[in-house]
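Enquirer: Take a look and give me a structure for this.
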Amino acid sequence: MFEVTMPSLGADMEEGTLIDWLVEVGDSVEKGEAIAEVDTQKSALEIEAWSAGIVRKLLVEPGETVAVGTPIALFSAEDEAAEELPAEQPASTATATASVQADEPPAPEPTVSQTADADAAPTIQTQSQPTGKPGRARVSPAARKLAGERGIDLTGLKGSGPGGAITLADVEQAGEPRASDTPSEMRQAIAATMSRANRDIPHYYLGTQISLQHATIWLESTNATLPMAQRIVMPTLLIKAVALALEKFPEMNGFYVDDGFRQGSGIHVGVAVSLRTGGLVAPAIHDANRLSLERLNQALTDLVARSRGGGLKRAEFADPTITITNLGDQGVDTVFGVIYPPQVALVSFGNIAVRPLVQDGELRALPCVYAGLSADHRVTDGRRGAMFLNKIKSLLQKPEKLARIP
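Expert: Predicted coordinates:
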């Protein structure tokens, strides 16, 4: 018998709210299979089983908020007999499995809902349920979160997804956002984290203008030989340049914890992604320095799509060692962000535009981008920060080197 606990889905996460169980008591679960949906205030995520087993007891009800590390379920190994459950558990287990064993579903017990979202949100049917059996419809995490923000009752909403699943598009079509004088939970969480970062982290800021002439020419030449779906975008080059620069400046890659710097175990670049429902997330591309440009480009495209579709994995939230933010698509020239604690640096990029630049003694009009660095003065100083930015700049002048696989 082993416990499944509320996982840490981010370095600053202290508690999580169980949105829904994706399994029932008695289900056989494979390692890596999604077992529950959890709201971290920043995003709704699925958590996965870290080991195969059989669900013996669900300890937390949907809507409950518990601290990280709190047991939320009991599993047993496939070959572990049910009789080996602790003495106080068979009654609870029998109650939990009654809906599967009984001919008719039991009457629901009255509960006090903690949020409108938890009250309206249906649980997911498992494959063990027959098609015609009464049950609640499947709802994607993104759809559930948007419904809560807009005050939409999901119980009467017909889903257009597989098996009647309610999708984000279904919720978007169900009504306009309700007027509210209070910020969303995500906005409150972002406000709390950024306020703490501004208060506790002694930031310093540096910026430089980088010519992308060589990178632009190289990209055009390379993409001419690739199918449309595989063509590399400029943000991929920027991420790879930052990742390789971190190999030379490891003090920018890690965390400030327990009054000291701890270097990251790898170069896991967090990419800031704005969400359609408001707010942002910054999941990680793992070992970005070791990926080919093609794989990095695929990883970036996939990460953005899953961020906005509510399909991120636990590990992608838990361990970014640095964050990159890019507001170039919004026409912003310069960006100086707030470091996401406990990280110690944030790299930012603005709009890529043709600007006047003196090169080889001549004034020329070249495609350029402004790069910014926000860094923690407890770990590095301005000189090292400037050298780090200059390393990024030099790597972007030789884009063919970015294509090499270590």
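Enquirer: Only C-alpha atoms from now on, for both contacts and neighbour counts.
Expert: Noted.
Enquirer: what about the closest residue to Gly328 other than its chain neighbours, how many residues close to it?
Expert: In this structure, Gly328 finds its nearest non-sequential neighbour in Asn351, 3.5 Å apart by C-alpha to C-alpha, 6 or more residues apart in numbering. Counted by other C-alpha atoms under 10 Å, the residues lying close to Asn351 total 20.
Enquirer: Distance of Asn351 relative to Asp333?
Expert: Computed as C-alpha to C-alpha, to the nearest Å, the Asn351 to Asp333 distance reads 5 Å.
Enquirer: Mind listing the shared neighbours of the two?
Expert: Val369, Tyr370 (C-alpha atoms under 8 Å, 6 or more residues apart in numbering).
Enquirer: Helices of this protein, start to end?
Expert: Assigned helices in the chain, in chain order: 89-96, 98-101, 116-120, 141-150, 168-174, 185-200, 213-223, 234-248, 293-309, 314-318, 382-396, 399-402 (criterion: DSSP state H).
Enquirer: Burial check on the closest residue to Ala73 other than its chain neighbours, number of neighbours?
Expert: Ranked by C-alpha to C-alpha, 6+ apart and with sequence neighbours excluded, the top spatial neighbour of Ala73 is Leu58, at 4.4 Å. By other C-alpha under 10 Å, 19 other residues sit near Leu58.
Enquirer: ditto for the one 5 residues further on
Expert: When neighbours are defined as other C-alpha under 10 Å, Gly63 has 22 of them.
Enquirer: try the one 4 residues further on
Expert: A count of neighbours around Ala67, defined by other C-alpha under 10 Å, yields 15.
Enquirer: Please generate a structure for the following sequence too, so the two can be compared:
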Amino acid sequence: MVETQKGAIEIETFQAGRIEKFLVELHSKVPVGTPLALIRAEGVAAAVAAPAPTAAPIAPMPLPQPAPPPMPAPAPMPPVGRAAKAWAPASPAARRLAEEHDIDLSAIAGTGPGGAITYADVERRLGVAAPPAEAKRGTWLDLAAMRAAIAAAMARSKREIPHYYLAHQIDVTPCERWLANKNATLPPDHRLLIGALALKAVAKALRRFPAFNGFYRDNRFEPSNAIHVGVAIAIRGGGLAAPALHDTDQLPLDELMNGMRDLVQRTRAGRIRSSEMSDPTITVSSLGERGVEALYGIIYPPQVAIVGFGKAVTRPWVVDGAIGPRSVVTMTLAGDHRATDGHAGALFLAEIGKLLQEPENL
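Expert: Below is the predicted model:
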């Protein structure tokens, strides 16, 4: 696990094995991408350095050599002031605090992910009062540092990216009716939200408009073959993160909804995976549940677009030549003029709206 300004990010390893050698000292700062350790795969023997090859010398017949003297027995380890402490999973901050106060981490019950020991766990062992419940956001997050990181990224975005903005109102009454019928057959913890339909509609529209799906790097646009929609998630206390829901276009709606729930829970607990933070190809943000009718996002570089959804509002709407009350949502797009233009953006938004008229096909 690596602590960053976005929290404690889980670094996945995709092959079982055993750490053979650490390449970086504890607490040292290294550039992003620096290898941290060597991992030996299961069933693979440890590497043994082979002697350097030498040319076979032409020599006379070897003379018998005396046997080497026996190796002395290893000297006993010098006594230490306290017994060696057993290793225990802990965050770097918790480990530092424990070292400062000479606390054995193996004697502390961890409350973090997978039983890991958090900074607050060590504080409790020291007798430091824990913060009140309403102030707890998860001990893995430094919200002040997160706000600074967000501000730096957004300042860079507005400085470097020529934004253009579009807004489009769509009738989501068909979505609401379809969801009501669908959710009537599902238990409460498996019911779908309209946000899942919005994510799926954006992902499917990106198939037709790939110019909004990818990254602008090295003065050119790099389209992405995969569609990984970043979901903007508010963190209690003022933080924000937008981890990716991988292969959003290929997920059935029930799996997509489960994935959204999982992302929200882990993000607010500060347990985001590195791949989820590094590879969103577009971001979707929604403030409808906060009562906002429209939002205009700022593109997160190196992405080239962000789509926003507002609150569903009852408005008079013409359907089949007749005026009636309908649920209408304002959808917005912030696009990067280096990759697309307003014409393409308008078609993209219209495609999303069209897909939301047929929720049964999502």
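Enquirer: so what number do they get for TM-score?
Expert: Once superposed, the chains reach a TM-score of 0.77 (TM-score structural alignment, normalised by the length of the second structure), with 317 aligned residues with a C-alpha RMSD of 3.5 Å.
Enquirer: sorry, back to before: okay, the helices of the first structure, which one's buried deepest?
Expert: helix 141-150 (a mean of 22; mean count of other C-alpha atoms under 10 Å).
Enquirer: thinking again about what came up before, can you list the helices of the first structure in TSV and add distance to Thr65 of the first structure?
Expert: Shown next, in TSV, are the helices of the first structure (distance: least, C-alpha to C-alpha, whole Å):
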stretch	distance to Thr65 of the first structure
helix 89-96	20
helix 98-101	25
helix 116-120	11
helix 141-150	16
helix 168-174	24
helix 185-200	13
helix 213-223	48
helix 234-248	36
helix 293-309	23
helix 314-318	18
helix 382-396	40
helix 399-402	45
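Enquirer: looking at those helices, which is closest to Glu37 of the first structure?
Expert: Comparison of the helices of the first structure against Glu37 of the first structure by C-alpha to C-alpha identifies helix 141-150 as nearest, at 7.1 Å.
Enquirer: contact partners of the closest one?
Expert: Contacts for helix 141-150 of the first structure (C-alpha under 8 Å, 6+ apart): 37, 44-46, 116-117, 121, 153-154, 166-172, 175-178, 184, 277, 308-311.
Enquirer: ditto for stretch 206-219 of the second structure
Expert: Contacts for stretch 206-219 of the second structure (C-alpha under 8 Å, 6+ apart): 221-224, 227, 281-282, 301-305, 335, 339-340, 344, 348.
Enquirer: same check, this time on stretch 123-138 of the second structure
Expert: Against stretch 123-138 of the second structure from outside (C-alpha under 8 Å, 6+ apart): Ile108, Ala120, Ile235, Arg236, Gly237, Arg268, Ala269, Gly270.
Enquirer: Quickly note the distance from the second one to Leu105 of the second structure.
Expert: Looking back up the chat, that one is Ala120 of the second structure. 13 Å.
Enquirer: so what's Gln397 of the first structure up against?
Expert: So Gln397 of the first structure contacts Ser211, Leu212, Gln213, His214, Ala215 (C-alpha under 8 Å, 6+ apart).
Enquirer: To which residue of the second structure is the first one aligned?
Expert: Yep, that's Ser211 of the first structure we're talking about. The pairwise alignment with the second structure assigns Ser211 of the first structure to Asp171, based on TM-score structural alignment.
Enquirer: now swap in Leu303 of the first structure and tell me
Expert: With TM-score structural alignment as the criterion, Leu303 of the first structure matches Leu263.
Enquirer: Do I have it right that that match meets Pro243?
Expert: Yes. With contact defined as C-alpha atoms under 8 Å, Leu263 of the second structure reaches Pro243; the gap is 7.4 Å.
Enquirer: Need the overlap of contacts for the two.
Expert: Residues touching both Leu263 of the second structure and Pro243 by C-alpha under 8 Å, 6+ apart: Ile272.
Enquirer: which residues are contacting stretch 10-21 of the second structure?
Expert: With C-alpha under 8 Å, 6+ apart, stretch 10-21 of the second structure has contacts from 1-2, 37-42, 46, 271-275.
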